[in-house]
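Asks: Just need the structure, nothing else, for what follows:
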Amino acid sequence: MTARPLPARPRSWVIGMRAAGAMALAMVLASCTLIDGGNRSQEASTAKADPSIVASAPSGLEQFYSQEVVWESCESEFQCAKVKVPMDYDKPEGDTIELAALRAPSTGNKTGSLLVNPGGPGASGYDFVKDASGTHFSQPVRDAYDLVGFDPRGVKRSAPVTCMTDAERDAARAKIYDLDTDAGLEAARADNKAIAAQCAEQTGPVLAHIDTVSSAKDLDILRAVVNDTKLNYLGYSYGTFLGSTYASLFPDNVGRMVLDGALDPSISNEELTRGQARAFEKAIRAYVASCLEQDGCPLSGTVDSGVQQLRDLIAAVEQTPRTAKDGRVVNATMFVSGLITPLYNDQSWPALTQALEAAMTGDVSLMLRLADLGADRAANGTYTSNSTFAFNAINCLDYPMDSDTAAMRAEQQRLMQDSPTFGYFFAYGGTNCADWPHKNTRTPAPVEYKGDSPIVVIGTTGDPATPVEWAASLRKQLGNATLLTWEGEGHTAYGRSNSCIEDPVDSYLVSGQVPADNTVC
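Replies: Presented below is the predicted three-dimensional model:
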């Protein structure tokens, strides 16, 4: 779950929890080239179901566990497949949907498949494996596993949530509401209600069934069709919530599971929002402290004064929205979205400095570009994913949200105390689901895991989207788990941290060696 921009939301739509976007952004801003040196088979292959795996299928789902999946060459050097799952697990004999999966075949002596979810909710695992398999994973992991990325139900290629045209999305992001007034709040509610109706009409009945529990059940079918008796899984951010949900539902099927950038499944949506607000405030202070030590930093003085300069800049844009070079108007919410996006990865901080330097002289074009990257908007004006809509739709099913006006106004005051810089923009999240066509199907509660396979949980001390204390909480709830903590900045650790994290995770994935609990480095 990441804080991600939602359509027609003035303030609280600025944040979202996906690791994939942060990683992709860092790659773009650092001009990294995604090259995979492995030799991948491009021949089509059919995966025939293992009878022993089919025999353990939940009652009524045998046809899905026994399906033959055809993996065909795709995306130049990968293999792709469609996997059929029930739309509604309460009615497995009814309508079905297809999940899109992409496989990077093992480059060595394969021991199994590693299924990967990069977060969101709403991020594409298909894209993540396609774009990062050759650079993000160590050679021993690439040798040992077929890397399998998939788009969860509701995401991009897998029965996607569909709501608006690209032009409508641009218009929604540019809208301005004064939520401190009843009229402004009512206008936002009305727009969100209209968008919800569009989502229901254009997406169809699957919109009621893209909750995380259903996705976790999909994950077990994916495990079965790649012929693994145990699920080997790497989940980032929201992907940790999907993974812990799977572990609670299928404890005996858990293999080697890594949950990085952990989400605490026991907390409410309001507690989640407050935790993120505090963490992003901590992150902006860390960025300012770093910036002040660099030549060319547009901020000056102490960390406190540098942060205040940012607040003053945000207030100025809120008072008088700016026009970017492409003619688009940048309001305060879009500006803050651009400010927040690079905080997901400290490798992106130089890009933030460059954008701030331009903005402080009146040019918000680079800040708009950062906001567009966070919203998956390409330079040509097209949106490359439906992650914004999937994020909202999944959260509306996973969390009960308080849309009472008095309660949301009180929450705003708490958020502004927790985060003087960003709290104002985290408020009024309850309006997102107030008129959603489907009610929540889940109430937050601690996860229960009774499996024999130890799970590895990872937290990062400077993580703005999933505060480090959530990792400790998840590790405690799981019981049979071990906790690694990286003393670093940005969202998630594995694949961008140091050998103290990378090496034990690789050893765990490749050989099953469980890292020492409570390792901090």
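
Asks: Every contact and neighbour count from this point should use C-alpha atoms.
Replies: OK.

Asks: Helix, strand, or coil at Gly235?
Replies: strand (DSSP: H, G, I helix; E, B strand; the rest coil).

Asks: That one and Thr492, how far apart?
Replies: 10 Å (C-alpha to C-alpha, to the nearest Å).

Asks: the more surrounded of those two?
Replies: Thr492 (34 against 25; other C-alpha atoms under 10 Å).

Asks: Now that one: closest residue in space, sequence neighbours ignored.
Replies: Of all residues not flanking Thr492 in the chain, Gly261 sits nearest, at 4.5 Å (C-alpha to C-alpha, 6 or more residues apart in numbering).

Asks: picking up where we left off before, which neighbours do Gly235 and Thr492 share?
Replies: Asp260 (C-alpha atoms under 8 Å, 6 or more residues apart in numbering).

Asks: what residues does the helix or strand where Leu368 lies touch?
Replies: Assigned by DSSP states H and E, Leu368 falls within helix 365-374. With contacts defined as C-alpha under 8 Å, 6+ apart, helix 365-374 is touched by 4, 21, 25, 323-326, 330, 334-339, 341-342, 352, 354-356, 358-359, 378-379.

Asks: before we go on, could you also do this sequence so I can check it against the first one:
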Amino acid sequence: MTLRPALATTLALALTVTLAGCIAPAAPTPEPEVSDGLAPFFEQGVDWTECGEGVDCATIVAPLDWEHPAMGSIELAVSRIAATGTARGSLLVNPGGPGGSGFDFVRDSIRYVASADLMEEFDLVGWDPRGVGRSSAVECLDGAAMDELLFGQWDNAYETKAWVTELEAAEAEYAAACARNTGPLLEFVDSGSTARDMNLLRALLGDEKLNYLGFSYGTFFGTMFAELFPERVGRLVLDGALDPSIGALDWFAVQMKGFDDALVAYLAFCVGQGNCPLGGTEAAARSTFTNLLDTVDAKGIESADGRALDSATLGFAIAAALYSEENWPALTSMFEEVAVGESFIAFQFADSYYGRGGTAEYDNNSFDVYTATLCLDDDFQGDEYDVRSGLDAIDAAAPLVGGYFAFDDYAHVEAACTAWPYAPKKQPGMYDAAGADPILVIGTTNDPATPYAWAKSLAGQLESGVLVTFNGEGHTAYGRSNGCIVETVDAYFIDGTVPTSDPNC
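Replies: Below is the predicted model of the structure:
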């Protein structure tokens, strides 16, 4: 389910953070239905501190276990950009993942995503969900051990029985390290707990109902919130939606086919540009591409720091590039490099996806949270699939790039979650959010990471779901597509205007 932060809308910006004076705490919304054990969490004040130009930050406290609040507490890091006009309330934002930093997304990037009209009307608020970054965080491996897991070379060839055995042993060690280094938090980084954190944030921000813009896996957080708290749904936009009704293997297989579909669109673009390094026709380009991935393991291509560019890493780099149509020219340059035994661009794509900076340095823990959350949100331990049978299903659905991408994605998750020290959480029987106000569900027709069929399905499952289609390429739509999407989303958030039919942007 490789959904991580919405790369198409997240910008890598540098920001010097300075701390200044405090700002008056917000008044929490009274919560008469809260139990005595939870009351202290809903009654806490929020002390905002200036932490950058036009940015306020705060830390709130949430229960470790929402069902047993006496077990202890965790911290959630929050960032806010105040409305440029008179705020009508807060708009909570999450970039996806699971594992993406909403704190960084709002602090560093939201001005490049949200329209001026939206920023005039709402305080835009991001947070690091439990387990992520500045909040109480999941910790698994140090940088060198992470490099070995992600980029180290196996003793056995991919897809062989011996490789599966080797992988399962490595992932069991990884799962044990996550438990050892994270502690009790590791059991509670599921989406149900995050949805309850969102309800806490809503109350502490002083909003009777939640207004929310969720991208990618952030749409599942929003869907879970709507199912648990339908009466608290304000204006929710779920962009790049997940389908919560299907099992984990189906999610991966459909998603990997989405990357194959995006690759086909890229190959047509490459050929159409002329001088495509993969060939002069789409058929030739597809053949060259297939041969490249089939043979790259034997070529001995390395990065400047000695990491091998094998078929899994190359497949991962290609998939990362396919998140946005804007990356296609760089993808062409990458194929030109690989053809002559170079790997600089390929590792740029792979490293940016993993949050890897300098040598064996990782600037976030998104990979660990991604794994931990999927292990709790889906039943990898009890389903009928293992690594081998799951890869067979993915190969059948996505024979171009998806099957190679799955070596470092699905196979990792399947093996790690099978060995995970905590059982998956019980999920709702359905996701209809009965009684909720209208919810916009946005799908992009050739989105590689969250295929359009998922948005259609989710909009149909939600009792008040309204489908909004963006006809285009890339992952997610708001802030990176066209004026029709911006106008539709802004009118909904600002004026409460709900489309009477799909605008087909």
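
Asks: Can you pull the TM-score for these?
Replies: Aligned and superposed, the two chains score 0.93 in TM-score terms (TM-score structural alignment, normalised by the length of the second structure); 495 aligned residues with a C-alpha RMSD of 2.1 Å.

Asks: re earlier: what's the matching residue for the residue nearest to Thr492 of the first structure over in the second structure?
Replies: Aligned counterpart of Gly261 of the first structure in the second structure: Gly240 (TM-score structural alignment).

Asks: Also Leu249 of the first structure?
Replies: Aligned partner of Leu249 of the first structure by TM-score structural alignment: Leu228.

Asks: Aligned counterpart of Gly338 of the first structure in the second structure, please.
Replies: In the second structure, Gly338 of the first structure lands on Ala317 (TM-score structural alignment).

Asks: Which neighbouring residues are in contact with its match, exactly?
Replies: Shown in contact with Ala317 of the second structure (C-alpha under 8 Å, 6+ apart): 346-350.

Asks: Closest to Arg134 of the second structure out of the residues you listed?
Replies: Arg134 of the second structure lies nearest to Ala350 out of the contacts of Ala317 of the second structure, by C-alpha to C-alpha, at 23.3 Å.

Asks: Just give me the neighbour total for the aligned residue in the first structure for Pro25 of the second structure.
Replies: In the first structure, the residue equivalent to Pro25 of the second structure is Ala47, according to TM-score structural alignment. Counted with other C-alpha under 10 Å, residues neighbouring Ala47 of the first structure total 15.

Asks: Go ahead and confirm Ala47 of the first structure touches Arg223.
Replies: No - look at Ala47 of the first structure against Arg223 with C-alpha atoms under 8 Å: they stay out of range, at 11.9 Å.

Asks: Quick check: which element contains Leu114 of the first structure?
Replies: Going by DSSP H and E, Leu114 of the first structure is part of strand 112-117.

Asks: so where is that strand in the second structure?
Replies: By TM-score structural alignment, strand 112-117 of the first structure lines up with residues 89-94 in the second structure.

Asks: Could you do stretch 495-510 of the first structure as well?
Replies: The aligned range for stretch 495-510 of the first structure is 479-494, by TM-score structural alignment.

Asks: Can you tell me what sits against that stretch?
Replies: By C-alpha under 8 Å, 6+ apart, stretch 479-494 of the second structure touches 8-9, 112-115, 117-118, 121, 211, 235, 237, 470, 472, 477-478, 497-499, 503, 505.

Asks: Mind doing that once more with 7 Å?
Replies: 9, 113-114, 118, 121, 235, 478, 497-498, 505 (C-alpha atoms under 7 Å, 6 or more residues apart in numbering).

Asks: Pull out the buried positions in it.
Replies: Neighbour counts over stretch 479-494 of the second structure (16 or more other C-alpha atoms under 10 Å) mark 479-481, 485-486, 488-493 as buried.
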